[in-house]
Structure formats: structure tokens, C-alpha cells
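1. with the input below, show me the fold.
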Amino acid sequence: MKITVDMSLCQDHGQCAIAAPDVFRMNEEGKLVYDTAPDDSLRTEVEEAADVCPVQAILVQD
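-> Next up, the predicted model:
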């Protein structure tokens, strides 16, 4: 699984970090950082994070 976040769309709401904290997190400056290739065992959480993103900035690929 590969994750891409369109940082030109991302507004750092942090909903993804709540849905999938093992993959997405907010750094000290409040900006999103994430694992671009998380383990497949986290797929459900990652797909939920993509679904809850208010600006639909997260793309999940196989």
C-alpha cells in the first residue's frame, strides 16, 4: 500500500491523525507528517483516514 497526500489541498485539520495515528501525525509546527508505505495491516485505518479527510487530500494505492 502506498499513500500520497496532496499537500496543496491538505489544510492540517488532523482528522487523519485521529483515524490512523500509526500512519499520520501532526508535527510540532502543526503540519501533517505521514508514513508513505505503511504495513497492509493498517489498511482499514488508512482508508478511514482518507474517508474522513475534509478536503479529500489522501490517495491510497495498492
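
2. from here on, just use CA atoms for contacts and neighbour counts.
-> Will do.

3. now Met7. Nearest residue, chain neighbours left out?
-> Counting by C-alpha to C-alpha, 6 or more residues apart in numbering, Ala57 is the residue found nearest to Met7 once chain neighbours are left out, at 7.3 Å.

4. would you do the same for the sequence below? I want to compare the two.
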Amino acid sequence: MKVAVDEEKCCGAGQCVLLAPEVFDQRDEDGVVILLDEQPSENLHGSVREAADVCPAAAIEVSEDA
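-> So this is what the prediction gives:
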């Protein structure tokens, strides 16, 4: 799995951080997503997919071919 984020789309809702704090964080000044791990371990794949699914701005892209 490979993860990418679009900071321009991010609205700072923070659902990704709540679901996968090992993979996502937020900038203090504006809440925009920070990608901590672009190739998370397999045990995190479910929470990363869920984070991408619930992102209100569709700012998280998940590719299964890592």
C-alpha cells in the first residue's frame, strides 16, 4: 500500500488522525494533514483505507500497488 495526501484539498477535519495516528498528523497552525508514513505496515491498512473513505475533502489517495 502507498498513501498520498493532497494538502490543497485538506479541510483539516482530522478524521484521518483519529483513525490512523501512526500514519497521519495535522499542522498546528491550520490543521492541514501531514503524512507520516507513505507505506504503512499491513496491520494499518484497514484504518488507512477507512481514513481515506471518511475524509470529507477526499484528500487521501490509497494505492494498493506499493
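
5. tell me how they score on TM after superposing.
-> Aligned and superposed, the two chains score 0.84 in TM-score terms (TM-score structural alignment, normalised by the length of the first structure); 62 aligned residues with a C-alpha RMSD of 1.3 Å.

6. ok, back up a step: what lines up with the residue nearest to Met7 of the first structure in the second structure?
-> With TM-score structural alignment as the criterion, the equivalent of Ala57 of the first structure in the second structure is Ala59.

7. surely that match touches Glu7?
-> Yes: Ala59 of the second structure is within contact range of Glu7, at 7.0 Å (criterion: C-alpha atoms under 8 Å).

8. between the two, point out the one with more neighbours.
-> Shown here are Ala59 of the second structure and Glu7; by other C-alpha atoms under 10 Å, Ala59 has more neighbours (20 against 14).

9. can you give the contact residues for stretch 43-53 of the second structure?
-> Met1, Gln15, Cys16, Leu19, Ala20, Val23, Ala58, Ala59, Ile60, Glu61, Val62 (C-alpha atoms under 8 Å, 6 or more residues apart in numbering).

10. repeat that for stretch 57-66 of the second structure.
-> So stretch 57-66 of the second structure is in contact with 1-11, 39, 48-49, 51-52, going by C-alpha under 8 Å, 6+ apart.

11. list buried residues within those.
-> Buried subset of those (neighbour count, 16 or more other C-alpha atoms under 10 Å): Met1, Val3, Ala4, Val5, Cys10, Cys11, Gln39, Val48, Arg49, Ala51, Ala52.
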